[in-house]
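In: Below: sequence and its predicted model.
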Amino acid sequence: MAIKAAFMGFRHPHILATYDYLEENMAAEEGLIIVACCEEDKKTREELRGQGRIKLTHSSFRRMIEEVDFDLLVVGDYFGKRGGIIKRTLEAGKHVLSDKPLCTSRQELEQIAALAEEKSLTVGALLELRYSGNFIKVREMLRRGDIGPVHSISFSGQHPLLLGTRGKWYNEPGKHGGAVNDLLIHGVDTIIWTTGMDFKEIISARNWNAGISHWPHFRNAAQVMLTMENGCGVIGDLTYISPDSFGYTLPLYWRLTFWGEKGVIESGYTWDHINLFAEGEEEVRRVEPCAPVRGGAIEACLRLINGSARDDDYSTAEILEMSRFCLKAQEAADCG
């Protein structure tokens, strides 16, 4: 039986890509059908209708959830609104697939966690970084022990600011919630998935407004220092200060470096290879990536709902725990 999906909120481009993927790939296979789409923001509704890209059915989430029979809600509204949407959806007995972050407060997250457990519902997240061909190969290499135990990791998640096209809600109080909670979960998910280790401690975190005084409420830069269960140290840079002219093409965009006892592995989301600096060798080895898995996070959520999850899929518990860790890191940054 096909899963009936509804969409709530289109104010982030991640959700547009999700809509396109489901419409193109899933409906034709009778695995999923899109039954309703809601956007409450008037300006966004007008833009979407002008583009002719999304088939909007509702302008009120309350009315959509009361009027439409669906199994899964895909959430893409601004960050500060998502927690309330997800809670209401779980209360109604429906599964959730959300863009990250799920919410902007730990109180909301614990309410979401309680509802998901009480009603045995899936909460998925659009964490696509792990499905990059580069990081699939990095996982193989690390799990095989190519560089031995990992003792140090650094990652860079720099983004262009793109003020001309970025939603103005990023600068509206209460709607964004900070760059740590916004971006860190991509790094956390990819590192856990590739290494097989969990995070243990938040050593320090900082979040600040870097160079955009005319957008004072958008803290567009962040850095974190973390540790993992084996004592491995992790340093991450999470910013919106990358040059706009390069878009998302810089080699620094989601670049991860793993330092092990027997060498170093490094790659990035935009790279066409993985670098292996093996102990005992003097030349870098360029390793070919695996094939990427388009729509991997979406399909993982659908498998969870259908009871056919794979060993390397995320679980609802993992999504919630990673979200909890990132919210704690954001709180640490907020406290200075």
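Out: All right, it came through fine. What you are looking at is a predicted structure, and each value in this text was computed from that prediction instead of being measured.
In: drop to CA atoms for contacts and neighbour counts, all remaining ones
Out: Noted.
In: Do a quick rundown of the strands in the protein.
Out: Assigned by DSSP state E, the strands in the chain fall at 3-8, 32-38, 72-75, 95-98, 123-125, 150-157, 199-208, 221-228, 233-239, 253-260, 263-268, 274-278, 285-287.
In: The nearest residue to Glu261 once chain neighbours are set aside - how many residues pack around it?
Out: In space, and not counting its chain neighbours, Glu261 is closest to Gly148: 5.3 Å by CA to CA, 6 or more residues apart in numbering. By the criterion of other CA atoms under 10 Å, Gly148 has 16 neighbours.
In: Relative to Trp169, how far out is Pro292?
Out: Distance, Pro292 to Trp169, using CA to CA, to the nearest Å: 32 Å.
In: now Leu32
Out: Where Trp169 is concerned, Leu32 sits at a distance of 31 Å (CA to CA).
In: Repeat that for Ser154.
Out: Noted for Ser154: a distance of 30 Å to Trp169, by CA to CA.
In: Then Asn209?
Out: 15 Å.
In: Repeat that for Gly260.
Out: 41 Å.
In: And these two? Which one has more around it.
Out: Neighbours were counted for Gly260 and for Trp169 using other CA under 10 Å; Gly260 has more, 21 against 16.
In: take the one below as the second:
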Amino acid sequence: MIRLALAGTAHPHVDYVLSELPHQPDVELVGVSEPDPAAAARYAAGLGVPVYASHEELPDVDVIAVCGEYGARADVVVAALHRGAHVLADKPLCTTLADLDRITAAAQAADRTVSVMFEKRGYPVTVAARQLVADGILGDLALVASTGPHKLNYASRPDWFFDRARYGGILGDLAVHDIDLVLALSGASAGTVAGRAGNCSLPDRPGFSDNGAVLLGAGAVTATIEAHWMWPAASAYHGHYRMRLTGTAGTAELDWARGTLDVVTHDRDVWSPALGRPVRPAEEFLTALAEGRRPEVGTAESLAATRIALLAQLSADTGGEPQTW
């Protein structure tokens, strides 16, 4: 039996972990920590496990799932690794490069896995698109263009969300998903990244950016990634997330909101490949742990995408100066 504790319930993505537990008979939730009593009551009530005010009070476990306030996550991750637990984390893993260095050192010393729940990997259109690239249907991948719009839902956001020291930045938060996919699609291990960020709609929140964009060089692939908090409130979607892959032999258009994948190549007009079932955000990691194998998103993948996202945010904070990774 895998003993799991939940550290932090500050973001609704905590449901990724809680909703997975009924599917994992080998995983037992043994405790929850949350310093905010209101957040603890919202997510921990009815779970039938002890609730603690601090992650330091949690019992010894095999896995700690980290879903707390962004700026506080690094301390929780490092402490979990020092206690010998694997870490399953919501994104962003942390909010500064210094914190990422601490996590990297702790993971190496503990020989434990840090896995970020990059849920876009599990969408059926993503799985099918990656197979197209792996099979060479699109030829050599050259360009990736993605958009990640989100509704702000201002009235429901906590104050910490608009505090730069506690939230981090928009590129570290939203762009990291598509950065991870660019790395998975390209297989690149080095490149450059530049970022820009702005605040168009919230002048009363000077430390907050409601929009941003990334220019990422990943080996031979060039990617443009935009993200913002300005998606119209009346939309049926929280955000109309899309990505276009352009290769030497064809193009694929991923529409995550609508669940479609359209492909066109030099020898075939538009068609849509068969799609499988979705992989739930916490499913692959917990299943891999139960089976004694390495998860698809392991420590290397989690740290690499996080580092590039934080370098993009650093670039945005320093006038768009490109950073090498």
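Out: That came in fine, so what should we check first? Everything numeric here is computed off the predicted structure, so don't read it as measured data.
In: Looks like Asp178 of structure 2 contacts Thr224 (just checking).
Out: No. Contact criterion CA atoms under 8 Å: Asp178 of structure 2 and Thr224 do not qualify, at 9.4 Å.
In: Identify the contacts common to these two.
Out: The contact sets of Asp178 of structure 2 and Thr224 overlap at Ser146 (CA atoms under 8 Å, 6 or more residues apart in numbering).
In: So between the two, which is more surrounded?
Out: Asp178 (27 against 21).
In: which residue lines up with the more buried one in structure 1?
Out: Structural alignment (TM-score structural alignment) places Asp178 of structure 2 against Gly187 in structure 1.
In: In structure 2, what range does the longest helix anywhere in structure 1 match?
Out: When structure 1 is parsed with DSSP state H, its longest helix is helix 316-334. Aligned using TM-score structural alignment, helix 316-334 of structure 1 spans residues 299-317 in structure 2.
In: The matching stretch vs structure 1, average offset?
Out: Following the fit onto structure 1, the mean deviation recorded for stretch 299-317 of structure 2 is 1.2 Å by mean CA distance after the TM-score superposition for structure 1.
In: buried residues in that stretch?
Out: 299, 301-316 (16 or more other CA atoms under 10 Å).
In: where do the helices sit along structure 1?
Out: 13-21, 42-51, 61-67, 79-91, 106-119, 133-144, 179-195, 296-306, 316-334.
In: Next, the angle from the fifth one to helix 316-334.
Out: Same thing as helix 106-119 of structure 1. 170 degrees (axes from the mean of the first three to the mean of the last three CA atoms, to 10 degrees).
In: ok, how many other residues are close to the counterpart of His273 of structure 1 in structure 2?
Out: By TM-score structural alignment, His273 of structure 1 lines up with Thr260 in structure 2. By other CA under 10 Å, the residues close to Thr260 of structure 2 number 17.
In: Next: Phe199 of structure 1.
Out: 19.
In: In structure 2, what stretch matches stretch 234-245 of structure 1?
Out: Against structure 2, stretch 234-245 of structure 1 falls on residues 223-234 (TM-score structural alignment).
In: Give the buried residues for that stretch.
Out: For stretch 223-234 of structure 2, by 16+ other CA under 10 Å, it's Ala223, Thr224, Ile225, Glu226, Ala227, His228, Trp229, Met230, Trp231.
In: which among the residues you listed gets closest to Leu183 of structure 2?
Out: Ala223 (10.1 Å; CA to CA).
In: Now do the contacts for that closest one.
Out: Leu143, Val144, Ala145, Ser146, Val182, Val214, Leu215, Leu216, Gly217.
In: what about the first one, distance to Leu245 of structure 2?
Out: From Leu143 of structure 2 over to Leu245 of structure 2 the distance is 6 Å, taken as CA to CA.
In: And the last one, by the same measure?
Out: The gap separating Gly217 of structure 2 from Leu245 of structure 2 is 14 Å, by CA to CA.
In: who has more neighbours, these two?
Out: Using other CA under 10 Å, the more surrounded residue of Gly217 of structure 2 and Leu245 is Leu245, with 23 against 20.
In: What lines up with that one in structure 1?
Out: So Leu245 of structure 2 corresponds to Phe258, using TM-score structural alignment.
In: give the contact list for that match.
Out: Counted by CA under 8 Å, 6+ apart, Phe258 of structure 1 has contacts Val150, His151, Ser152, Ile153, Ser154, Val264, Ile265, Glu266.
In: What's the first one aligned with over in structure 2?
Out: Same thing as Val150 of structure 1. Counting by TM-score structural alignment, the partner of Val150 of structure 1 is Leu141.
In: so what's its match up against?
Out: Neighbours of Leu141 of structure 2 in contact, by CA under 8 Å, 6+ apart: Val133, Ser186, Ala220, Val221, Leu245, Thr246, Gly247, Thr248.
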